[in-house]
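Student: Pasting a predicted model and its sequence here:
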Amino acid sequence: MRKRDLPHIIVPIDPRPEPFQVVGGGGNDDDRNPVVNPNEHGKRLSRELKEALEAASPNGEIEREGTYITFESFPGLELALKSLDPRSRGEHPELVAVRKVTSTEGEIFEATVYIPDGQKEYFVKKLNQYVETSTGDKRKNANLIEGINRIGRATVRELWTDPDEEFPDADDVAHWWELWLRNKDGKEHERLESFAERNGLKTSANYLGFGNRTVVLIRATVEQLTTAFETLDDIAELRRPHEIPTALSALAPYEQKEWLDDLFHRTTYADEFTPTVCILDRGVDSSHPLLAPALKKGALHSASQEWKHDPVRSPHGTEMAGLALFGDLQTLFRTLHPVILKHQLESVKLLPDANDDEHEPDVYG
């Protein structure tokens, strides 16, 4: 145990009592309230909400029964999220995504809410109540309304909940995305599959269920995702695939190849004069497309001439080689950056295949 030879911290003054004060609630905190004219503020937001709810979708195959609306906070203030997501029985507005954006004026919060057609009056009513009481001392719904700076119709960008800088720049380049679908009637995955088939898009063979969300992978451009968002009611969040190594195993072989090809074309392999990482294991599969360029001629060895290096029956050495060469594949698959390798590989088959006879102790040496 580390020697404790430091003096105690002594507070040389006597304590004194202070009266308890309730912490302010954001929108009702007059010192931070950015609303100068409550009446005008409420009327402006009412107009913005009306325009957002009435905006017609340009897509011709609409299957939606509601509207996605984004509420934007004032810089440095948070939104009253509980009021944006009432969670009442039956059909009700649903908060689907919240993201934080850094602007020149400070941090801004954007909350996107799905409003069913039969619940459009929910926020209209709250705004009307605020405007009607705006000239008095107690303004109704002030905690909600006075935290909102802008209301607008949502786009796929507002559903992006990963870091803002990771959103793809090009609208016409296909990527794999992680779609979080709202569980409404159990047919959300079926509707997405139908849309993907009509539009020539690829989706993962399997999907995951998390309570009120279904997670599925889809390969599409930003433009194609925008079309899906304008067509379907089901999209709640949009992310980069976060668990790619696990999700890849659930994809069909030809889909896995697309991921590997993408990483291969972004990778610059090290030349023969760079350091080598030697894998002491049961052998490395030299035919693997991501490993082959890093295994130079004469890089495969065996402790016994009787052991065949290819084909490799145990995957462990190959998996260790991939880890030694690329590190965290999850990070590499999540980004589109070039990968520059500074070392190559070598394999020594130190142990026989797992189902071979037990090896002799002299192999250790």
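Tutor: Nice, I can see it.
Student: contacts and neighbour counts: CA atoms only from here.
Tutor: OK.
Student: just the helices in the stretch 151-300 of the chain please.
Tutor: Per DSSP state H, counting those that start in this stretch, the stretch 151-300 of the chain carries helices over the ranges 156-159, 188-198, 222-231, 244-248, 253-266.
Student: Of the ones you listed, which is nearest residue 305?
Tutor: Counting by Cα to Cα, residue 305 lies closest to helix 253-266 out of the helices of the stretch 151-300 of the chain; the figure is 32.6 Å.
Student: what's that closest one packed up against?
Tutor: Contacts defined by 3 or more Cα pairs under 8 Å, 6 or more residues apart in numbering; DSSP states H and E place helix 253-266 against helix 329-334.
Student: For the helix it packs on, which helices and strands make contact with it?
Tutor: By 3+ Cα pairs under 8 Å, 6+ apart, helix 329-334 packs against helix 244-248, helix 253-266.
Student: Determine which stretch of the ones you listed is the most buried.
Tutor: When the helices and strands packed on helix 329-334 are scored by mean count of other Cα atoms under 10 Å, the highest mean neighbour count falls to helix 244-248 (a mean of 16).
Student: So which residues make contact with that helix?
Tutor: Outside helix 244-248, the residues within contact range by Cα atoms under 8 Å, 6 or more residues apart in numbering are 256, 329-330, 333-334.
Student: before we go on, here's another structure to hold up against the first:
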Amino acid sequence: MRNLRNIKIVQVRESYPFTPVTGGGGERKIPPRDSRYNHADYLQKQFEISWKSGEEENKKVASISNRNGIYLEFRGKKEYELVTKSLENVSQNVRLCNVKEIEGTKHATVFVPSNKKEFFLEKINGYKEKESNKDVIESIESINIAVVDALWTDKRKIPIDKLEGCEVWLSVYKKETHKEIANEFFQLCDKLEIGYSSGYIKFPERVVVAIKGNRKILTKLLLNSAHIAEFRKTSTPSSFYIEDNDRIEQKGWIEDLLNRVTFNRESNISICLLDKGISNGHPLIKPVLEDKDMHTTFNDGIVQDISGDGHGTGMAGIATYFNLEELLDGNDYLEINHKLESVRIIDDRIVNDSKLYGAITSEAISLVEITNPDEKRIIAMAITAGFDMDADEKDKTKFKGDGKPTSWSGAIDNLALGNYGVEESFPRLIIISAGNTSESEIENAGDYEVAVALHSVEDPAQSWNALTIGAYTEKAFLSGDNSIDNFKPLVEPGSYSPFNSSSLMWSDKWPVKPDIVLEGGNIGYYEESRDIKYSLFDHLSLLTANNKYHRGDYFTTMAMTSPATAQAANMAAKIVESYPDIWPETIRALMVHSAEWTGSMIRQVFKDKKIEEVSKTEKRQLLRLVGYGVPNLDKALYSARNSVNLVVEDEIQPFKKKESSVTINEMSLHEIPWPKDVLIGLGETPVKMRVTLSYFIDPSPGEIGWEDKYRYPGCRLYFDVNNTNEDKEKFLLRINKKMRDEEYNKTKTTRDTSGRWFLGVNNRNVGSIHSDIWEDTAANLAENRFLAVYPGGGWWKERVGLGKYNSKVRYSLIVSLSTPDQSIDLYTPIMNIVTRISNKRAIDTKVKYKNNEINRK
């Protein structure tokens, strides 16, 4: 029985100077050149031709342009590297704008000031005469004047004639400020009579603005601005479908439920829903949502849910009650200790394709934080930018997301970290829906598993710091014979929902999404004459509040990842209720740590294989379909005698500046209070250890490549645990090169090579939340009490000029130890160790204080 509080470990960690043990990485793949003289002459000629073309362009717009430079596109050779790092020199204002790969060929766009023409000519001549700059020059296949296509980094096509919403990413360097560059750009737009939105989003060395544009307008901007880094299309949120419903209620049901609910009016815990507004006159919503807590980002001042589908009100019903159907059917009494806040950020009647949804999201959060600055707030949003018909005209079966950061997802990462709109770090928990696979996609794919695999998690749910929610379902019952009009439920209970989205098609450098899955409903199917028809049914959806309640329709149903997101927000609020001082990083960690894959999910992916027969690739497939599975609130909130959750909240300074360079600074070593003697005594008893690491990254989005100084996160963190028969000293030697002397040459890798982790480092070490499971005998796990947290690379280290090298990263660790035998008590011996350590610390503190007093006398 889970009724024991999780154990918070407040102990002094050990810190060690750290140098990672790298695998070497291999040599660069540079194309061979038959003659450096011929190659240098060829590139010099191309450079001169391109430069002359650029100068002619500048003359044509000299009366209005202050560009004073030329955009050049450098291309590598197919299947070879392009050494982009050496194409930039910030001190000379030579700026690398973007890096992209097209069909195996690397492309880099560089802005070169008019007075810095010699920067590249000297590199080429140095290569020709002295073979200096060899790697960078030999990696270049061609140099051309950059046109709009070189700056366009979106998979969607450039608007040809029709004016469409476009993002313009502007470079910000040296002593320039984001505001100055944005205002300078707006003035240019006024001069060129280009429509724009006055908001902007800030990132390191980038500011993003939105315009109404097409190819002609983008070309005009490129000719007149020296700050263009890239162009993209703006994100347009997709509509959400909720089936209209017959009247299925009596007002008495609501009155009965409200008579059994106690609402805590003094609570400072809130769920803030960024949606279409909420109808707070609904009797189920009224007790938790006051008028003063309703806001809008629109100028019309409307805060109520006036949408046709009632999406915001439906979200409110589930965020408040979690499972309304179960509560209405039961007779239990309950307390609700959180309230709601609402910001209307979307209106189906208005297409905001010329606005930045990152800026809108930031504005929305600011509205509630200004009104209620002291709330312990969970932010939930089930608004995503989904299927784009322009993504691929020949293939309508999938949304073409690829996991890369966008201005919207980057803004979410900033907001979660606390780097947005506040003077000091104020981290936030932001929960986002993964987006939905549609009925038409299932029909076109011919199989829902194929459709879900192909449908990418939608923007901005690829955010590293957000908790992204997918959908599974337990709803697999339609009627007495489990059919209605010959329709039957498509998936069995416990399966991932047909509406789920996945990150299966993403590169492994991008995070696992969704992180977890909750109830998203099922779909009915009917096979007739080889044609399969699909339909939504109330029975297979979640019951919730209806914004049309004033007509007497108090209830409606919702399906897909939206209600799953509302349920996740409800769970998070309950965790805050039990642990009011908990960090957002820790709430996310507990929810992921408590999650498990259902038997149906395992059968869906692993088929009939035994666990030991499953490959790491198949485990990756499971992970990128449903994340870490279905969270369990009891497991997140409580421990049991035989299943103990240990919680650590700490921080680390990953880097330090030494003279003119920045190096990796430290690693943390935690000695977990491990019941060694108890575990040894249990011998062959099966025991499971699970570790979850959660932290928030500092984002730097933009198409400048993943390698070198332009990595997306400010820094990365990883965890490792000592192996069986590996003591503290050997463990430190294995993972920390700094600990070794010259004679030590046995360790070959920093990674755990025991093979006992279920997912393994390659599957878990992506994104900013890592979780893995080690199952073994109690005796084998008896010594595994040393847990290291250590940093990896990031732009904090490489982009020295931004001064982030002394920054610290907060992190949360959840370590659990459990055994299926409920008669075994692990909790008590662990608590005894924690108490003993705490008492010793208190004594040491008193002695230290007393000695200080004596010294002062």
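Tutor: Everything's here; your move. Source: prediction; values computed, not measured.
Student: Might one say that residue 178 of structure 1 is in contact with residue 238?
Tutor: Yes: Residue 178 of structure 1 is in contact with residue 238 according to Cα atoms under 8 Å; the separation is 5.9 Å.
Student: what's the helix or strand hosting residue 326 of structure 2 aligned against in structure 1?
Tutor: Per DSSP states H and E, residue 326 of structure 2 falls inside helix 324-329. The aligned range for helix 324-329 of structure 2 in structure 1 is empty, by TM-score structural alignment.
Student: helices and strands around that helix, which ones?
Tutor: helix 251-260, helix 311-321, strand 542-545.
Student: let's see 7 Å
Tutor: Here helix 324-329 of structure 2 touches strand 542-545, going by 3 or more Cα pairs under 7 Å, 6 or more residues apart in numbering; DSSP states H and E.
Student: how far apart are the strand it packs on and its match in structure 1?
Tutor: Once the two models are superposed, strand 542-545 of structure 2 sits on average 8.2 Å from its counterpart in structure 1 (mean Cα distance after the TM-score superposition for structure 1).
Student: just checking, what packs against whichever helix or strand comes after that strand?
Tutor: Using DSSP H and E, the helix or strand that follows strand 542-545 of structure 2 towards the C-terminus is strand 555-558. Strand 555-558 of structure 2 sits against strand 542-545, with contacts defined as 3+ Cα pairs under 7 Å, 6+ apart.
Student: other SSEs contacting the strand it packs on?
Tutor: Using 3+ Cα pairs under 7 Å, 6+ apart, the elements in contact with strand 542-545 of structure 2 are helix 311-321, helix 324-329, strand 555-558.
Student: got a list of what residue 230 of structure 2 touches?
Tutor: Residues in contact with residue 230 of structure 2 (Cα atoms under 7 Å, 6 or more residues apart in numbering) are 97-98, 151-153, 168-169.
Student: Measure how far stretch 172-181 of structure 1 is from the centre of its chain, please.
Tutor: A distance of 10 Å separates the centroid of the chain from that of stretch 172-181 of structure 1, by Cα atoms, centre = their mean, to the nearest Å.
Student: ok, which stretches of the stretch 1-150 of structure 1 are helices?
Tutor: Under DSSP H, counting those that start in this stretch, the stretch 1-150 of structure 1 gives helices at 38-54, 81-84, 121-132, 142-145.
Student: Take those helices and lay them out in a markdown table including distance to residue 154 of structure 1 and mean neighbour count.
Tutor: A markdown table is the format used below for the helices of the stretch 1-150 of structure 1 (distance: least, Cα to Cα, whole Å; neighbours: other Cα atoms under 10 Å):
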| stretch | distance to residue 154 of structure 1 | mean neighbour count |
| --- | --- | --- |
| helix 38-54 | 9 | 17 |
| helix 81-84 | 15 | 14 |
| helix 121-132 | 16 | 17 |
| helix 142-145 | 18 | 22 |
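Student: Mind putting the ones you listed into a markdown table with distance to residue 21 of structure 1?
Tutor: Listed next are those as a markdown table, based on distance: least, Cα to Cα, whole Å:
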| stretch | distance to residue 21 of structure 1 |
| --- | --- |
| helix 38-54 | 26 |
| helix 81-84 | 23 |
| helix 121-132 | 26 |
| helix 142-145 | 18 |
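Student: Residue 212 of structure 1: which of these is closest?
Tutor: Set against residue 212 of structure 1 and scored by Cα to Cα, these come closest in helix 81-84, at 17.4 Å.
Student: List of residues touching the closest one?
Tutor: 95, 144.
Student: Could you give the separation of that helix from the chain centroid?
Tutor: On Cα atoms, centre = their mean, the centre of helix 81-84 of structure 1 falls 22 Å from the chain's centre.
Student: Now do the buried residues in stretch 200-209 of structure 1.
Tutor: Counting neighbours by 16 or more other Cα atoms under 10 Å, one finds that the buried residues in stretch 200-209 of structure 1 are 201, 203-204.
Student: Looking at those residues, which is nearest residue 142 of structure 1?
Tutor: residue 203 (43.9 Å).
Student: aligned partner of that closest one in structure 2?
Tutor: By TM-score structural alignment, residue 203 of structure 1 lines up with residue 196 in structure 2.
Student: if I pick its match, what's in contact with it?
Tutor: Contacts for residue 196 of structure 2 were tallied using Cα under 7 Å, 6+ apart; they are 210-212.
Student: Just the ones in strands from the residues you listed, please.
Tutor: Per DSSP state E, strands hold the following members of the contacts of residue 196 of structure 2: 210-212.
Student: Of those, just say which sits nearest to residue 646 of structure 2.
Tutor: For those, the minimum distance to residue 646 of structure 2 (Cα to Cα) is 45.9 Å, reached by residue 210.
Student: The closest one contacts residue 168, correct?
Tutor: Yes: counting by Cα atoms under 7 Å, residue 168 is a contact partner of residue 210 of structure 2 at 6.1 Å.
Student: May I see the buried residues of stretch 200-209 of structure 1 organised as TSV, with distance to residue 350 of structure 1 added?
Tutor: Conversion of those to TSV gives the following (distance: Cα to Cα, whole Å):
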residue	distance to residue 350 of structure 1
201	46
203	41
204	38
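Student: of those, closest to residue 140 of structure 1?
Tutor: Of the buried residues of stretch 200-209 of structure 1, the one sitting nearest to residue 140 of structure 1 (Cα to Cα) turns out to be residue 203, at 46.3 Å.
Student: measure the closest one to residue 80 of structure 1 for me?
Tutor: Note on residue 203 of structure 1: its distance to residue 80 of structure 1, by Cα to Cα, to the nearest Å, is 36 Å.
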